[in-house]
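Asks: I would like to see how this sequence folds:
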Amino acid sequence: MNKLFSILIVFLFAAQSLAAEEISIKFHLKFGFVKGGEAEMTISDTVFNDRPAIHYHVMGKTTGLANKLYGVYDIYETYVDAETRLPVKTIRNVKEGSYRRYTETLFYHDVDSINSTRSGWRAVPDDLLDLISVFFYFVHKNPFENLQPGDAVVYPTINADKISDVSIKYLHDEKIETDVGKVDCHVLTPTVRKGKVLEKSDGVKFYLAKEEKVPVFIEFEMRVGSLKAVIQHYKIDGVEQTLH
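Replies: You can find the predicted model right below:
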């Protein structure tokens, strides 16, 4: 369950191309009708190695009974180059029960290499992404008006110091009811490895607001039910925004 919670945290945030505002997006995580946690992301402009960059900061934690059972408090940070949208640095700070893991990774795309505090220097595939930047990259590089239902793109992606291909498929458009109103959405399915928890490898549906390109709802189809993430607020510079 802890691993699934962590995957859900990083899947929440495929957001829009951003300018010089600070964005805040917060979700409640629910199993059935029971709240089991919350996740929040902030997105802000910054500078990395004297180049314009974007900083994504994601925090996810269990609450209430779920916290007593699983004790998750995870932080993921990714810095991407503002022009290429490729990651230049990632931080993974995981606390799940008694498990602890802190890893920093630097990306050197000019020589297709990374340097990780966990595994050191190694060669990697061209244009390697991580689990946060992969969704931003997909949205930035693939205008939805150019996509047909069923279209998918595969990217090499690093997660927990392991590299594998992640496929993101565009399913269809749909209007859904959320806590912040009815929202027209693009529906995406990222591939997730099938295991003891997930019912099937494509058992994740990801709803992205069409106009704002903000995630508003996500659902995991699990063997024992569904785990849902429901948007609670979307703020720019501290001001609540309306979704359409």
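
Asks: For the rest of this, base every contact and every neighbour count on C-alpha atoms.
Replies: Fine.

Asks: And for residue 51, the neighbour number?
Replies: For residue 51, the neighbour count with other C-alpha atoms under 10 Å is 10.

Asks: how close does the closest residue to it other than its chain neighbours get to residue 109?
Replies: The shortest distance from residue 51 to any non-neighbouring residue, by C-alpha to C-alpha, 6 or more residues apart in numbering, is to residue 81 (7.2 Å). Residue 81 is 11 Å from residue 109, where distance means C-alpha to C-alpha, to the nearest Å.

Asks: and the nearest residue to residue 64 once chain neighbours are set aside, what is it in contact with?
Replies: Leaving out its chain neighbours, the residue that sits closest to residue 64 by C-alpha to C-alpha, 6+ apart is residue 36, at 6.6 Å. With contact taken as C-alpha atoms under 8 Å, 6 or more residues apart in numbering, residue 36 is in contact with 28-30, 62-67.

Asks: One more, please, to line up against the first structure:
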Amino acid sequence: MKNFIFTIILVGLNLYASANFQELKKVSNIAFTNGEKLSFRLFYSSTMTGNVTAGEMISEISSKNYIVRGDTTLNIKVIGKTKGAFSWFFKVNDVYQTYVDVNYMIPRYFIKRISEGDYEDSRDVKFYHEKQRVDYINNKNKTSGSLKIGKNVQDLISAIYYARTFNTDTFKLNDDISISFFMDESVYQTKLKYIEKQTIKTSIGKVECLKFKPSVLTGGVFKDEDKLIVYISNDKNHLPILAESEVMIGSVKIELVQYANLKNKFTSLKN
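Replies: Got it, this is the predicted structure:
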């Protein structure tokens, strides 16, 4: 159950082309801007609990930029926590922060502070893309180390925002998009398959979306990769609208319920 809430978001919303540092090009970000705030609600369903509101998540971009080792970055903070009765048997209080280079949309610094049931974790990661290396610190175990990384590796949160800058006009049905990301002292890979355009009903109204089916890593929380579906708004914002999947016991759904300070008009909202 480690990284429970964010495993869905990570696997579901990463899509980016890999390149080493020498090949990096500046990314034209027309999808989001400083001050954007997205609020999500997590729903859980099982024979034991019925349908319950299990948690909430807020993802917010800083109102100003920060300098990290000479590079201008956006600070993106994500807070996720369980709510109500769900907290009685599995309490989650997670905080993630990433500092993303505004020119290349790659992470420069990543912070993880999570508490999930009896499990706690605290890590700091510095990304040196010029040297194709990450330095990491495990604050809980008081250990540290370095790892060579390959092509344009993202972190858990930066990958989601990089995905939103991607030109979806080039996608063809059943295209597979490769993903690389650093998490907990290792680099992982997965793929995302584009399925179709679909208009779905949500808490904020009907939204025209791009539908994706991710391939899930072995040993992840999902029991079948075909059970996870992700929907992203089909407009310039590329907002994460909905992710839903069966898990080991029951099913989960994460849905966008509020938004503020979008960079572009929310044209895919069909109210």
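
Asks: TM-score for these two?
Replies: The TM-score (TM-score structural alignment, normalised by the length of structure 1) is 0.88; 240 aligned residues with a C-alpha RMSD of 2.5 Å.

Asks: The contacts of residue 36 of structure 1 in strands, which ones?
Replies: 28-30, 62 (DSSP state E).

Asks: could you dump those residues to CSV with neighbour count and distance to residue 152 of structure 1?
Replies: Conversion of these to CSV gives the following (neighbours: other C-alpha atoms under 10 Å; distance: C-alpha to C-alpha, whole Å):
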residue, neighbour count, distance to residue 152 of structure 1
28, 20, 28
29, 28, 27
30, 17, 28
62, 24, 32
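
Asks: quick one: which of those residues is nearest residue 226 of structure 1?
Replies: Using C-alpha to C-alpha, residue 30 is the member of those that lies nearest residue 226 of structure 1, at 8.6 Å.

Asks: now for the closest one: what does it line up with in structure 2?
Replies: With the correspondence set by TM-score structural alignment, residue 30 of structure 1 lines up against residue 43 in structure 2.

Asks: surely its match meets residue 82?
Replies: No - in this structure, residue 43 of structure 2 is not within contact of residue 82 by C-alpha atoms under 8 Å, at 10.0 Å.

Asks: Between the two, which contacts overlap?
Replies: 54-55.

Asks: Which of the three states applies to the alignment partner in structure 2 of residue 219 of structure 1?
Replies: Using TM-score structural alignment, the equivalent of residue 219 of structure 1 in structure 2 is residue 244. Under DSSP: H, G, I helix; E, B strand; the rest coil, residue 244 of structure 2 falls in the strand class.

Asks: Distance of residue 244 of structure 2 relative to residue 37 of structure 2?
Replies: Looking at residue 244 of structure 2 against residue 37 of structure 2, where the rule is C-alpha to C-alpha, the gap reads 21 Å.

Asks: and if you look at residue 148 of structure 2?
Replies: The span separating residue 148 of structure 2 from residue 37 of structure 2 equals 33 Å under the rule C-alpha to C-alpha.

Asks: about what we covered before: identify the residue nearest the match of residue 219 of structure 1 in space, chain neighbours excluded?
Replies: Closest residue in space to residue 244 of structure 2, ignoring its immediate chain neighbours: residue 253 at 4.2 Å, by C-alpha to C-alpha, 6+ apart.

Asks: how about the helices of structure 1, start to end?
Replies: Chain-ordered helices for structure 1, with DSSP state H as the definition, fall at 2-11, 64-70, 133-141.

Asks: Flag every buried residue along the longest one.
Replies: The one in question is helix 2-11 of structure 1. Going by neighbour count (16 or more other C-alpha atoms under 10 Å), the buried part of helix 2-11 of structure 1 is 2, 5-6, 8-11.

Asks: Residue 172 of structure 1: which of these is nearest?
Replies: Ranked by distance to residue 172 of structure 1 (C-alpha to C-alpha), the buried residues of helix 2-11 of structure 1 are led by residue 11 at 18.2 Å.

Asks: which residues does the residue nearest to residue 244 of structure 2 contact?
Replies: With contacts defined as C-alpha under 8 Å, 6+ apart, the neighbours of residue 253 of structure 2 are 42-44, 242-245.

Asks: let's see it at 10 Å
Replies: Contacts of residue 253 of structure 2 were listed using C-alpha atoms under 10 Å, 6 or more residues apart in numbering, and they are 5, 8, 40-45, 53-54, 228-230, 242-246.

Asks: any idea what it aligns with in structure 1?
Replies: Matched to structure 1 by TM-score structural alignment, residue 253 of structure 2 sits across from residue 228.

Asks: how much space between its match and residue 11 of structure 1?
Replies: Relative to residue 11 of structure 1, residue 228 of structure 1 is positioned 12 Å away (C-alpha to C-alpha).

Asks: which neighbours do the two share?
Replies: Between them, residue 228 of structure 1 and residue 11 have 204, 218 as joint contacts when contacts are counted by C-alpha under 10 Å, 6+ apart.

Asks: follow-up on the earlier one: mutual contacts of residue 81 and residue 109 of structure 1, please.
Replies: With contacts defined as C-alpha under 10 Å, 6+ apart, the residues shared by residue 81 of structure 1 and residue 109 are 87-88.

Asks: quick one on the thing from earlier: what would the ones in strands among the contacts of residue 36 of structure 1 look like in TSV with distance to residue 115 of structure 1?
Replies: Written out in TSV, the entries for those read as follows (distance: C-alpha to C-alpha, whole Å):
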residue	distance to residue 115 of structure 1
28	34
29	33
30	36
62	31
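
Asks: count of neighbours near the nearest residue to residue 24 of structure 1 once chain neighbours are set aside?
Replies: Beyond its immediate neighbours in the sequence, the residue positioned closest to residue 24 of structure 1 (C-alpha to C-alpha, 6+ apart) is residue 42, lying 4.6 Å away. Burial of residue 42 of structure 1, expressed as a neighbour count using other C-alpha under 10 Å, amounts to 18.

Asks: what range in structure 2 matches stretch 82-90 of structure 1?
Replies: Counterpart in structure 2 of stretch 82-90 of structure 1, with TM-score structural alignment as the criterion, is residues 102-110.

Asks: Report the distance from that stretch to the chain centre.
Replies: Here stretch 102-110 of structure 2 is found 14 Å from its chain centre; the criterion is C-alpha atoms, centre = their mean, to the nearest Å.

Asks: and what of stretch 234-244 of structure 1?
Replies: For stretch 234-244 of structure 1, the distance from its own C-alpha centre to the chain's C-alpha centre is 19 Å (C-alpha atoms, centre = their mean).

Asks: Likewise for stretch 50-66 of structure 2?
Replies: The gap between where stretch 50-66 of structure 2 is centred and where its chain is centred comes out at 11 Å by C-alpha atoms, centre = their mean.
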